[in-house]
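**Student:** quick one: sequence and predicted model below, then my questions.
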Amino acid sequence: MLVDSHCHLDRLDLSAHGGSLDAALAAARARGVGHFLCIGVSADNAAAVKSLAERYADVDCSVGVHPLDIEPGSAPALDWLLGELDHPRVVAIGETGLDYHYQPEAAALQQQAFRLHLEAARISGKPVIVHTREARADTLRLLREAALPQAGVLHCFTEDWEMAKAALDLGFYISLSGIVTFRNAAALREVARQVPADRLLVETDSPYLAPVPHRGKANLPEYVREVAEFLAELRGVAYESLAEQTTDNFRRLFPLAHVRG
């Protein structure tokens, strides 16, 4: 069984499945995907991801505000984050983090919001899902400052081994998406070979970043199978072994998730 550890079910392009989320999830299940973590990115979609987790037994969710969704003067309040986390299907906080690629001018505001999420993670005990892009030093600095007692994950990892090793040393997991299959991702593949087996997750980040051979199309949770198969071959292990290992890792990182099987 596989777990899609990071997908945006409320944002999928469902045209390939007749506009039906039920059909899209059924297609994923038919390919061995047994669980889905639907990710919150804003105050506006918190209700939507919780509703989806309540609707499907094999879906859990997270809540948080993506760094690119933060507007000046509207950083999330700690009380709001803690209130949203107090729900039986919310198993993690995020995605949160830093993204200087698109908004370098918002670095201070993003850091403020990231600290709030990390404090909410410390209080709640729920793992944090971290987005980081062109903000290596500040991401690691804030994670070190937070000194969370529980693990978290750097999702859709695209950075170098030095950053991966630093995150692993902090107890974090590394999640890889379809980007690892891209022709220009040789450096990331070197990282993917080195991540310890017990710290590796797989994800789609759908509807974004569809893996080869679906690149250029809307991504779907069923395509986490392509990510896992590619990583298994890259790492020289059987697909079944990698699927079992990454599912065990997901259970360990997200102990409140309702994973069956």
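**Tutor:** Right, received. Where do you want to start?
**Student:** could you use CA atoms for every contact and neighbour count after this?
**Tutor:** Noted.
**Student:** how about the strands in the chain?
**Tutor:** Using DSSP state E, the strands of the chain run over residues 2-7, 33-38, 59-63, 90-99, 128-133, 153-154, 173-176, 200-202.
**Student:** which elements pack onto the second one?
**Tutor:** Counting by 3 or more Cα pairs under 8 Å, 6 or more residues apart in numbering; DSSP states H and E, the packing neighbours recorded for strand 33-38 are strand 2-7, strand 59-63.
**Student:** what's the closest of those strands to residue 233?
**Tutor:** Proximity to residue 233 (Cα to Cα) singles out strand 2-7 among the helices and strands packed on strand 33-38, at 15.9 Å.
**Student:** which residues make contact with the closest one from outside it?
**Tutor:** 32-39, 155, 175, 201-207, 221, 224-225, 243-244, 246-247, 250 (Cα atoms under 8 Å, 6 or more residues apart in numbering).
**Student:** would a markdown table of the strands of the chain with mean neighbour count be doable?
**Tutor:** Below are the strands of the chain laid out as a markdown table (neighbours: other Cα atoms under 10 Å):
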| stretch | mean neighbour count |
| --- | --- |
| strand 2-7 | 28 |
| strand 33-38 | 26 |
| strand 59-63 | 29 |
| strand 90-99 | 27 |
| strand 128-133 | 24 |
| strand 153-154 | 24 |
| strand 173-176 | 25 |
| strand 200-202 | 27 |
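**Student:** this is the other structure I want to compare:
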Amino acid sequence: MPDDRLAQAPPAPEPLPIPVVDNHCHLDIDRDGHAVDIAEQISAAARVGVNRLVQIGCDLGSARWTAEIIDQHPALLGGVAIHPNEAPGHETAGDLAEALTEIEALSAHPRMRVIGESGLDYFRTGPEGVGAQQESFRGHIEIAKRTGLALQIHDRDAHEDVLRILAEEGAPDTVVLHCFSGDMAMARECVRRGYYLSIAGTVTFKNARALRDALAVTPLEHLLVETDAPYLTPSPHRGQVNAPYLIPLTVRAMATTLNVAVPTLCEALSANSERVYGPW
């Protein structure tokens, strides 16, 4: 039988004392069969201290939608890219170059501040798709450098190749590891290179000890927070639909791991987000 609990929206957590940014969400994606009410999502987030969001479009359709929606809501900035799992399909169709050209054109919107999420995903795409993913990733790196926008990276089971390709191509000025999933050694290397680590609800999972260890060695000035909504809902609501208003659960878990006061962490997360993306 279906679990009715999973279909229910989790209750709002205690508001944060200082507003922060959800630096990666997908407001165009629904997981419960109902269209997302964008205005209500933004309002619910603001009520708990999440007053700015970065909407990420990761295929051509969602990228075009993102370019439209960020004009309608001042709380939103945008990011656009071809997700690594989409790249093999474009290669097969022979239009990867054209898709990247459109992504760069969409990124010219003044409220578009991110090229991403691009990167590598060796979990869902087999060896036959690796070449297309790497070609697409290199193309996005170049777009980020040409436009001066932050690069948000999707990295799943591909840590070594992500770092290698960034070194080979020369990283953009601002690099964000979206939903960081590396270990302590990778966290230290990313910090050494000046990258930002964006922490998602996975940090609250019982089996995420390695991620918490990585977080613990990361300086505050290199940290961001995200939902990746509607995915990766933090505990104790894991498995339910995620939304930006649940960010406080992740922030408080981060503060516990880092052994810092919640207001101190909120101040750092807000300042880092403005440094990465500019003013809203």
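**Tutor:** Cool, got the structure. Please read all numbers here as calculations on a predicted model, not as lab measurements.
**Student:** ok, back up a step: adding distance to residue 185 of the first structure, write the strands of the first structure out as a markdown table.
**Tutor:** Conversion of these to a markdown table gives the following (distance: least, Cα to Cα, whole Å):
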| stretch | distance to residue 185 of the first structure |
| --- | --- |
| strand 2-7 | 20 |
| strand 33-38 | 25 |
| strand 59-63 | 28 |
| strand 90-99 | 20 |
| strand 128-133 | 15 |
| strand 153-154 | 17 |
| strand 173-176 | 12 |
| strand 200-202 | 16 |
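**Student:** for residue 234 of the first structure, find the nearest of these.
**Tutor:** The nearest among the strands of the first structure, by Cα to Cα, is strand 173-176 at 12.5 Å.
**Student:** which bit of the second structure covers the closest one?
**Tutor:** Aligned using TM-score structural alignment, strand 173-176 of the first structure spans residues 196-199 in the second structure.
**Student:** what of stretch 46-66 of the first structure?
**Tutor:** Using TM-score structural alignment, stretch 46-66 of the first structure corresponds to residues 63-83 of the second structure.
**Student:** repeat for stretch 110-122 of the first structure
**Tutor:** Mapped onto the second structure using TM-score structural alignment, stretch 110-122 of the first structure spans residues 133-145.
**Student:** and that stretch, how far out from the chain middle?
**Tutor:** The chain centre lies 17 Å from the centre of stretch 133-145 of the second structure; the measure is Cα atoms, centre = their mean, to the nearest Å.
**Student:** average gap between the lengthiest helix in the second structure and the first structure?
**Tutor:** The helix that spans the most residues within the second structure, counting by DSSP state H, is helix 130-147. On superposition with the first structure, the mean distance recorded for helix 130-147 of the second structure (mean Cα distance after the TM-score superposition for the first structure) is 0.5 Å.
**Student:** residue 41 of the second structure matches what in the first structure?
**Tutor:** Per TM-score structural alignment, the equivalent position to residue 41 of the second structure in the first structure is residue 24.
**Student:** neighbours of its match, how many?
**Tutor:** By the criterion of other Cα atoms under 10 Å, residue 24 of the first structure has 22 neighbours.
**Student:** distance of it from residue 201 of the first structure?
**Tutor:** Here residue 24 of the first structure is placed at a distance of 21 Å from residue 201 of the first structure (Cα to Cα, to the nearest Å).
**Student:** where exactly do the helices run in the first structure?
**Tutor:** 21-30, 46-55, 78-85, 107-124, 136-146, 161-169, 186-194, 224-235, 239-253.
**Student:** centre of the chain to the shortest one, how far?
**Tutor:** It stands for helix 78-85 of the first structure. Chain-centre distance of helix 78-85 of the first structure: 20 Å, with Cα atoms, centre = their mean.
**Student:** what's the match for residue 171 of the second structure in the first structure?
**Tutor:** Matched to the first structure by TM-score structural alignment, residue 171 of the second structure sits across from residue 148.
**Student:** hang on, the earlier thing: how about the helices of the first structure in a markdown table, adding distance to residue 69 of the first structure?
**Tutor:** As requested, the helices of the first structure are arranged in a markdown table below (distance: least, Cα to Cα, whole Å):
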| stretch | distance to residue 69 of the first structure |
| --- | --- |
| helix 21-30 | 25 |
| helix 46-55 | 13 |
| helix 78-85 | 15 |
| helix 107-124 | 10 |
| helix 136-146 | 17 |
| helix 161-169 | 24 |
| helix 186-194 | 26 |
| helix 224-235 | 26 |
| helix 239-253 | 25 |
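**Student:** burial measure for residue 236 of the first structure, as a count.
**Tutor:** Per other Cα under 10 Å, the neighbour tally for residue 236 of the first structure reads 11.
**Student:** what of the one 10 residues further on?
**Tutor:** Under the neighbour criterion other Cα under 10 Å, residue 246 of the first structure is assigned a count of 24.
**Student:** kindly report the same for residue 162 of the first structure.
**Tutor:** Applying other Cα under 10 Å, we find 11 residues neighbouring residue 162 of the first structure.
**Student:** counterpart of it over in the second structure?
**Tutor:** That one, residue 162 of the first structure, aligns with residue 185 by TM-score structural alignment.
**Student:** now its match. Nearest residue, chain neighbours left out?
**Tutor:** residue 214 (7.6 Å; Cα to Cα, 6 or more residues apart in numbering).
**Student:** how about that neighbour, what's its partner in the first structure?
**Tutor:** In the first structure, residue 214 of the second structure lines up with residue 191, judged by TM-score structural alignment.
**Student:** that match touches residue 161, doesn't it?
**Tutor:** Yes - taking contacts as Cα atoms under 8 Å, residue 191 of the first structure lies within contact range of residue 161: 5.3 Å.
**Student:** how deep is the residue mapped onto residue 237 of the first structure from the second structure tucked in, by neighbour count?
**Tutor:** In the second structure, the residue paired with residue 237 of the first structure is residue 260, using TM-score structural alignment. Residue 260 of the second structure: 13 surrounding residues under other Cα under 10 Å.
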